[in-house]
Every structure is written in structure tokens, then in C-alpha cells.
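A.B. asks: A predicted structure for the sequence below; I have some questions about it.
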Amino acid sequence: MARPTKAHIDLDALRHNYSLACQLAPGAQSIAVIKANAYGHGAIECGKALESMAPALAVACIEEAMELRSAGVNKPILLLEGPFSPEEISVAEQHNFWLMLSNQKQVDWIAEAQCQQPLTVWLKADSGMHRLGFQGEAFGRAYQQLRQLPHVHDEIVLASHFAAADEVDNGFTRQQIANFRDMIPDQSAPISLSNSAGVLAWQDSHGQWNRPGYMLYGNTPLDQQHSNAEPLQPVMQLVSEVIAIHQVPKGDSVGYGCSWTAERDSVIATVAIGYGDGYPRQAPSGTPVLINGQTAPLAGRVSMDMITVDVTDIGSVTIGDPVELWGRNVCVNQIAQLCGTIGYELLTRMPLRTPRIYS
């Protein structure tokens, strides 16, 4: 028998969400972003599941790309942070990695490279986020420099990244779109602006290439309900089981620091999951936990390996009963909001200790 804590990964849901991204932007090609171990879901398995559907995949760096190549994933892979050294360019050439270029040093490395095969490059503009990308006229100069290199493919994708597209009422996204369009040195060049939020809520940001990431895993990045996000299907279901039941008299406390005290005679269920398994330690008492299909509140601090839940009001609970922490019935975004963070963090920080079960 194994410890019951598991992350069930529904690859059909992943494929469904990718298809939704394509349906929402039928004039674009959608590159599947599987960086950070596919947002905690397992890059190899997710890459293989999407390889037959997506024209290309995207990761943050060459180490993530090489993991996919070593596992037999053969689609082109875009390195979103580009090369970190000149030596990585020859590796990119060998393995058909596409390179996002964000600064002049990277462009110069490309210019100096001795390549036998043409490189596919994307060029990133800083349209207002001020994190990566060329500013002002430097964007056009870098584009012209790359266009003159015989070992760079003629079609260079011009890209940028949104700072606040998840905030549907924030006008800064429209400003970034306008800034970017003013910066474009070649109106015939393909463009890429849309992340998941752009795909879902900002139709005028759809370009020839979109970059859906978080939405692929079945969760909306948007700060409010949106009809385009309603069909998303959660890919990860974090589950465990009840491993103990305690009768706690009124006035007694539960867990580390005695932070939760029973206001009545209570029934407390102990569940085999904790921050060592990826459940956030900062989850406050009252955070919803699904036991036997019924919602019950977290009671006391999250431990490394266990949590305690007040099941007084949900009827008979016994050892071995199933528990869902997030997934199909408990939204990871809701748990994240209660913890003062975002669903992205909870998913990507899922440790290797928690086995992923694929179906």
C-alpha cells in the first residue's frame, strides 16, 4: 500500500483546453507553453500529449528543452528566455530549438555563430512591462541586423508580453498593444502577443502566434468570470485520504501553535497531505476541503505531512475516506486567493514527492 497523496493528471482535459485556445483564436497558431515542468503537471507527459496537436512547444530555458528531447519529444521548442551563452546556440541549432531574443548581447551571439542550419528566432519588444525586450528604435535595429544574417530564417516572429492582461478592466493592456504596434519595424512580420489572458479576453491581441500556458491546465488567469474561460477543465486533481478521526472537546486546540480552538465539541479528521506535498502552509483555518464530496473547513495549521479538518457538520467520516484539495470540485484559484497567492504558484511548486498519476 502506498501513501494516498497523489496528483491525478487528466491528459484529455489538457488536450481539451489546448483545443479551446485554438478555437478562440482560429487565425493563430498556438504554441503550448510547458515551462516549469508544465506548471507542475509533468513536462514530459504533457509534451507528449500535446505534441501531435501543437505546431511547437515553449519552455523557459535550454535545460527544460533538453529534458523533452531526451524523452523523445521532437516538435520545435521555443526557449522563452533565449540563450544564456553563445554555446547554447549550437545546441539550439542541433535540436531545433527556437530562440527568443530580448537583448543586444543575444543578437550579437547569433550574428557571430557559425551555423550550418538556419536558426528560427523570435524578437522581443518591451511594450511597457519593463522586464525583458528591446525598447524604442533598438527593436527595429535588432530586427534589421537579424534580417541580414544568412543563417537566420527570413520569418522572424515579433513578440512582447503583457503585464496586466489578467485584469480585464485594466486599460494598460490596450496601451501595450498600441505601443507594440507602433514599434513594429515590418508590418508583414508575424507577431505574438497573447498569453493565456490574451487568448481568453483580448481578441485584438491575437497574432499569428499565441502562447497559451496557464489556461492549458484548466484554470483561468482572469480576475473575473468570463464566458471564454467557462469551458476550461482542470487538469490536476490533488487528492488524499482521511487517516485519523479525533473527538475534540469544546475548548481544546488542534495542531501546531494551538491556533485553532474548538468552539463546540468537534470531530476532527486528519488527512495525509501537508506542505511537503505541495499543499500551502499559509492556508488559513476555514479553507475548504472536500471530504466524501462534502465541503469542510481546514482547522489549524498545515503541517509538513498532514492537515486537520473540522468534519463535525458533514455526517459520518471514517478512515480511508477520499479527500480532494483542489481539482474538479475545489478551484485551485480559490485556495490560492485564501493563501494570498495565485494558482500558478501552487501548481508549479508541486514537489516530486507527490506522485503524478496520468490518465
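C.D. replies: Thanks, I have the structure now.
A.B. asks: all contacts plus neighbour counts: C-alpha atoms, from now on.
C.D. replies: Will do.
A.B. asks: and the helices in the stretch 1-150 of the chain?
C.D. replies: Ranges of helices in the stretch 1-150 of the chain, per DSSP state H, counting those that start in this stretch, are 11-24, 35-39, 43-51, 62-70, 87-95, 104-112, 137-147.
A.B. asks: ok, structure two:
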Amino acid sequence: MPRPIRAILHLSALRNNLSIVKKQAPDTHVWAVVKANAYGHGLQRIWQCFEAAEGFALLDFNEAILLREAGWQGKILLLEGFFQPDDLQQIDRYRLTTAVHSHWQIKAIEEATLRHPLTVYLKLNSGMNRLGFAPEELLPVWQTLQELPNVGNVVIMSHFAHADDVEGVEQQLAVIRQASKHIDAGQCLANSAATLWHPQTHGVAVRPGIILYGASPSGKWCDIANYGLKAAMSLRSEIIGIQTLSVGDRVGYGGRYHSDKTQRIGIVACGYADGYPRHAPTGTPVIVGGVRTQTLGTPSMDMLAVDLSACPQAEIGTDVELWGQVLPVDDVALAAGTLGYELLSALAARVPVIIEK
């Protein structure tokens, strides 16, 4: 028998989540963000669930080519643009849309021999200070692009640093409005958080990512609980061993959990080599046999311990949900001091994947 851990992909949840996004932004195009191998879900496995989107947004050329070779004929956006001038030949061949955030990229486009004019997403640094042109550069750069034969449509693109918290988007939005006030171009600004909570940012296109997979951009499930979004991945395993602790017994590497009572614990076939966070502390939630309980001690490479006090019926073979449709991945990530993004995208290749339509 194989090791009992498995990841279940709920394809109906992906379709459901996209439909909710389209209702939240009814008058705009949707780029389904599928970077990082579709946030760990497997691009090749799930892309057809997002065929109702107007396009796919990603980083990796190989993933863009995968989509083309799989039969997708719609739009594909390279969120970080291209990395070498020679990449423009691939962009031209596969009819990709590219972000442009640096002067060298503009020069490369000007000098390239291309069969088709490019659609360019011109990146504005509105305050996040990652990629993009400074606000005072935006107008002259846009004017330069307008004059290039190799450039067709230009869309202004930016990214919000605080769309998921109390600071919100207004400060950056003011920068964007000021920088683009003399530019006649559509705008693509909204990430997942802005798509849900800041409709004034929707522009001609939105770029939802994490919400398509049923997790929260804020890291708190309660923030999206009423939208009807559903978890697209469940990480499940089973109890493979049971121990009974006495007072003072310790659990796991470093003995970081000390029992203060007689206590029954279960050992689950899941560890950090499967993508579970090693830094998850005692008390991280887990579902055992349908009952919410907690982890104990430090997860090891292949196993972790769980408290069976609340589920005395549990035995070897009892089902365990590490995260999924009962236990939001955001709850696990919050306990571990990270985000659902990281846990989903860190699913290890050794974990078998089961497709549930």
C-alpha cells in the first residue's frame, strides 16, 4: 500500500471561485493568475477550469508554452516581462503579452525583429518599490512606446501593497491617477484583495490569484468566509501510530511539547518534506476524524503528532485533514506565522495528487 498522504484537487471549486470573481468584477476582463505552477495545484492539471477567464497571467516561459501546447489560444500575460532581449522571439512566436518595467526592455523591443506588434503592460511603481517606472517617468515612457512599430496596445499596470489591510489602496491610487492623468490607456491594477474589496481599482482588467484557489489574500479566512469561495486543495493523510504519554513525556525533535497529563496522541504521515510547515507550533489546528484538534511538538520530515484528547474514537487509519474544505489553509498558515500562499505553493512533488471533478 502507498503512504496514505495525498492532495485532493477540487476542480469544481476552481470553477466556482472564478465565477465569483467575475461577479465581483462584472465589467472587466479577468486574468487568472497561475504563477508558481498554479499556486502548487499543477498548471497542467487545472488550467481548463479557468477557460472562462479572458487570459492567464504567469511568470515562467515554460508555463506559457505549456498552455499554448495544451491548446489555449487566448491571452497570456508575463507578469515580470522578459529577462533577455532574445526572449522577445518567444513572445512573438507564442503571441504573449508582456509587462515592461525597465528602459532596457524598451530598447530591446525597439531593436527586435518581430512578426506581430506586442501588447505591453507598462509597469508603474506606485509605491511598492519592486518593479516599475517612477511616476514622473510614466508619461514619457508611454509616449516612447506609442511611437514604436513593434508595440500595439499599451495598458498601465501597477500593484497594491496594502489592498488587504486597513491602509487600503487610496494612497497608491492617487499616485496612479496623477501619473496617468494625461495618458489615454486602460489600467490593470487589482490583485485578489483589490478585486474583492476595492472596486474603484478594477479598470479594464483584474489579476486575481489566491482567491481563485479558495484562500484569503489577507491570510485570514474570516475575511472571505461570506463570499462563497471554496478551497481547491485538500491535504489529507491518516494516523499511522498511537502513543500514550505520561506526565512529563515529551514529543518530537527537541522535545518542545511536554505533556502535563496522561494523554493519547496520534502520529500522522505528513511532514515538512510533504510541504507542511516545519515551524508550525504546538496548537496548529488539524482535523482528525472530523474533529478539530491540534498538533503537538515540532513536525519532522515525514511525520507529525496530534492531540487525540478531543477525539477518543481515533485509531490507526483514521482520516486526517491537514488543510482543505473543512479546515481552511489560512487557519493553518496563521498558526504557523505564514500565509496560505506559501503552504499551497510548497506542496511537495512526492505527494500524490487525486483529481476530484
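C.D. replies: All right, it came through fine. As the structure is a computational prediction, the values presented were derived from the model and not from experiment.
A.B. asks: would you list the helices of the stretch 1-150 of the first structure in a markdown table and tack on mean neighbour count and distance to Gly171 of the first structure?
C.D. replies: Shown next, in a markdown table, are the helices of the stretch 1-150 of the first structure (neighbours: other Cα atoms under 10 Å; distance: least, Cα to Cα, whole Å):
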| stretch | mean neighbour count | distance to Gly171 of the first structure |
| --- | --- | --- |
| helix 11-24 | 20 | 21 |
| helix 35-39 | 21 | 28 |
| helix 43-51 | 20 | 33 |
| helix 62-70 | 18 | 34 |
| helix 87-95 | 17 | 38 |
| helix 104-112 | 17 | 30 |
| helix 137-147 | 16 | 24 |
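A.B. asks: closest to Ala229 of the first structure out of those helices?
C.D. replies: Ala229 of the first structure lies closest, by Cα to Cα, to one member of these: helix 11-24, at 9.1 Å.
A.B. asks: compared with the second structure, how much does that closest one deviate?
C.D. replies: Superposed on the second structure, helix 11-24 of the first structure shows a mean distance of 0.8 Å to its aligned residues (mean Cα distance after the TM-score superposition for the first structure).
A.B. asks: ok, now which ones touch the spatially closest residue to His29 of the second structure that is not a sequence neighbour?
C.D. replies: Once flanking residues are discounted, His29 of the second structure sits nearest to Ala205: 4.4 Å by Cα to Cα, 6 or more residues apart in numbering. Applying Cα atoms under 8 Å, 6 or more residues apart in numbering to Ala205 of the second structure gives the contacts Thr28, His29, Val30, Trp31, Gln187, Cys188, Leu189, Ala190.
A.B. asks: alignment lookup: the third one to the first structure.
C.D. replies: Just to be clear, that refers to Val30 of the second structure. For Val30 of the second structure, the aligned position in the first structure is occupied by Ser30, per TM-score structural alignment.
A.B. asks: its match is in contact with Ala54, isn't it?
C.D. replies: Yes. If you go by Cα atoms under 8 Å, Ser30 of the first structure and Ala54 touch, sitting 6.6 Å apart.
A.B. asks: for Phe172 of the first structure, see how far away the residue lying closest to the match of Val30 of the second structure once chain neighbours are set aside is.
C.D. replies: Computed as Cα to Cα, 6+ apart, the closest residue to Ser30 of the first structure that is not its neighbour in sequence is Asn210, at 4.8 Å. Per Cα to Cα, to the nearest Å, Asn210 of the first structure is found 19 Å from Phe172 of the first structure.
A.B. asks: of these two, which one has the most company?
C.D. replies: Asn210 (27 against 17; other Cα atoms under 10 Å).
A.B. asks: all strands for the stretch 151-300 of the first structure, in order.
C.D. replies: 157-159, 191-192, 209-210, 236-248, 253-254, 260-261, 266-271, 288-291, 294-297 (DSSP state E, counting those that start in this stretch).
A.B. asks: in a markdown table, list the ones you listed along with distance to Val330 of the first structure.
C.D. replies: Shown next, in a markdown table, are those (distance: least, Cα to Cα, whole Å):
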| stretch | distance to Val330 of the first structure |
| --- | --- |
| strand 157-159 | 35 |
| strand 191-192 | 33 |
| strand 209-210 | 29 |
| strand 236-248 | 9 |
| strand 253-254 | 24 |
| strand 260-261 | 23 |
| strand 266-271 | 16 |
| strand 288-291 | 7 |
| strand 294-297 | 9 |
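A.B. asks: so for Gly40 of the first structure, which of the ones you listed sits nearest?
C.D. replies: So among these, strand 236-248 is nearest, using Cα to Cα, at 9.1 Å.
A.B. asks: run a quick neighbour tally on the residue mapped onto His159 of the second structure from the first structure.
C.D. replies: Matched by TM-score structural alignment, His159 of the second structure corresponds to His161 in the first structure. Using other Cα under 10 Å, the number of residues around His161 of the first structure comes to 26.
A.B. asks: nearest residue to His161 of the first structure other than its sequence neighbours?
C.D. replies: Per Cα to Cα, 6+ apart, closest to His161 of the first structure is Leu193, 5.9 Å.
A.B. asks: corresponding residue for that neighbour in the second structure?
C.D. replies: Taking TM-score structural alignment, Leu193 of the first structure has Leu189 as its aligned residue in the second structure.
A.B. asks: and Ser30 and Ala54 of the first structure? Which one has more around it.
C.D. replies: Ser30 (30 against 19).
A.B. asks: contacting residues for the more buried one?
C.D. replies: Ala21, Cys22, Ala54, Pro55, Ala56, Trp209, Asn210, Arg211, Pro212.
A.B. asks: and if you look at Phe56 of the second structure?
C.D. replies: Contacts of Phe56 of the second structure by Cα under 8 Å, 6+ apart are Trp31, Ala32, Val33, Val34, Lys75, Ile76, Leu77.
A.B. asks: can you rerun that using 10 Å?
C.D. replies: 30-35, 47, 50, 64, 67, 72, 74-79, 97, 207 (Cα atoms under 10 Å, 6 or more residues apart in numbering).
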